[in-house]
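Enquirer: Model the following, please.
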Amino acid sequence: MINIESVKGKIRYFAKENNLSTQEVLQMYFFERFLERLSKSEYKKNFVIKGGLLISSLIGVENRTTMDMDTTVKGIPLEEKLIKAIVEEIINIDIDDGITFEITGMEHISEDDDYDNFRISLIANIGKTKNLMKMDITTGDPITPREVEYRYPCIFTNEDIEVLAYPLETILAEKYESIIKRNISTTRMRDFYDIYSLYTLKEKAIDFETLRTAVIRTATKRNSLEILKDSEEILNDIRDDRYLSNLWDVYINENKYIGDLAFDKTVDVLALFSEKINL
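Expert: Next up is the predicted model:
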């Protein structure tokens, strides 16, 4: 059995050392514990990890945290009763880590597509500490070229958890499509930070031909391909928008790990993507 007080101490220490809140680190640890259970379940090939949790693991928890977990499912129907039963089965796998999970709710969420998508609310418990978790489960989005076998790094050990995940190019394609489509109406500053960070840290791993294909497939699915063809003009508008610049200042003040990164630098990376994708 894991020593619960020792784990709590590690969480507090990691948070202090990396300029994070204890809550942020606790949340990331609970997500990790869910993934450990998933990896030991018969459904480990049916869930594909994506979103902020995956990005955090790619660039480091000290550089990016998330309060939600995003997954897409494959090979099983996305039906409410079935998905709830599967998640229930996963969280009840005993891995002797002193943590328990409980489903507290499940609701439909809109993803602007023809599929039923769900958000599951859970309570995670470690000792007397309880924490709310949310997990979005979706299906139907194209994964280019395909999901990959990924070794998710644990926070406090040198061990990895083997799961399926989005490839880097699909992560970037979805972020890029979202920013360009929303234009100056976007409020998702984390998308700008994510693309900048992934490009800065993973540039050599990006296959830009695959990225171009991923953008086309994602935009076609989301009916935004024509909009993306105007990316150069849209990015100029974004760069000059004072409101977005102010939003960025608020975002970096709320997330100290970002430092003093200028908004213009994130737009520079988007412009580079636009040039390489060349729609």
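
Enquirer: Please make it C-alpha for all contacts and neighbour counts, starting now.
Expert: Will do.

Enquirer: For whichever strand or helix holds A219, buried residues please.
Expert: Applying DSSP states H and E as the criterion places A219 in helix 208-221. Residues of helix 208-221 classed as buried by neighbour count (16 or more other CA atoms under 10 Å): 210-219.

Enquirer: and what of stretch 44-62?
Expert: Quick answer for stretch 44-62 (16+ other CA under 10 Å): 44-59, 61-62.

Enquirer: Of those, which belong to helices?
Expert: Here DSSP state H is the test, and the buried residues of stretch 44-62 give 51-59 as lying in helices.

Enquirer: One more, please, to line up against the first structure:
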Amino acid sequence: MFTSKKGKSFNEVWKLLVLERFLARLSRSEYSDKFIFKGGLLLSYYLTIGRETIDIDLLARRLNAEKSSVELIAQEIYLLNLDDRFQMRFINVDDLDRITLGFKLGLPFNLG
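Expert: Coordinates of the predicted model:
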């Protein structure tokens, strides 16, 4: 089985798949040049970082970073249909729970 050969649990592989499906939508959206992909998930593609990555870190550039604007952008990205059988739905945008400025978005989806 893939997960045992790669040393990853099913949940780790599943979360990565969902995150990659979001990145696929972002890359095909009109906002693809407005975000810089950074952080632990990007690093994990090149190095073994010894932790499960459960989020995507993106830096917005040349973009209105007000919460209402981020909500609209997220909705547009989530609604892109890539014929991959993933249906993402927007719930809300929350402020980060730390001192740095930014937002966190949930990534609920249906497969089927």
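
Enquirer: hmm, back to that, by contact count, what packs against the helix holding A219 of the first structure?
Expert: helix 168-182, helix 225-228, helix 263-277 (3 or more CA pairs under 8 Å, 6 or more residues apart in numbering; DSSP states H and E).

Enquirer: how about the first one, aligned to which bit of the second structure?
Expert: If I follow you right, that is helix 168-182 of the first structure. Aligned using TM-score structural alignment, helix 168-182 of the first structure spans no residues in the second structure.

Enquirer: What of the shortest one?
Expert: No residues of the second structure are matched to helix 225-228 of the first structure when aligned by TM-score structural alignment.

Enquirer: Also the last one?
Expert: Here helix 263-277 of the first structure fails to align to any part of the second structure, judged by TM-score structural alignment.

Enquirer: all helices of the second structure, in order?
Expert: 2-6, 10-27, 40-44, 67-79.

Enquirer: now the angle from the second one to helix 67-79?
Expert: With axes from the mean of the first three to the mean of the last three CA atoms, to 10 degrees defining the directions, helix 10-27 of the second structure sits at 110 degrees from helix 67-79.

Enquirer: So which bit of the first structure is helix 10-27 of the second structure matched to?
Expert: Under TM-score structural alignment, the match for helix 10-27 of the second structure is residues 22-39.

Enquirer: what's the mean deviation for that stretch versus the second structure?
Expert: Between stretch 22-39 of the first structure and the aligned residues of the second structure, the post-superposition mean distance stands at 0.7 Å (mean CA distance after the TM-score superposition for the first structure).

Enquirer: Could you give me the buried positions within that stretch?
Expert: 22, 24-39.

Enquirer: same thing with stretch 87-95 of the second structure?
Expert: Those would be 87-90, 93, for stretch 87-95 of the second structure by 16+ other CA under 10 Å.

Enquirer: I'd like the residues you listed laid out as TSV, including distance to I56 of the second structure.
Expert: Shown next, in TSV, are the buried residues of stretch 87-95 of the second structure (distance: CA to CA, whole Å):
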residue	distance to I56 of the second structure
Q87	18
M88	15
R89	17
F90	16
V93	14
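
Enquirer: how close does the residue nearest to E12 of the second structure when sequence neighbours are not counted get to V13 of the second structure?
Expert: The shortest distance from E12 of the second structure to any non-neighbouring residue, by CA to CA, 6 or more residues apart in numbering, is to E52 (6.7 Å). Look at E52 of the second structure and V13 of the second structure: by CA to CA, to the nearest Å, they are 10 Å apart.

Enquirer: likewise L41 of the second structure?
Expert: In terms of CA to CA, L41 of the second structure sits 12 Å off from V13 of the second structure.
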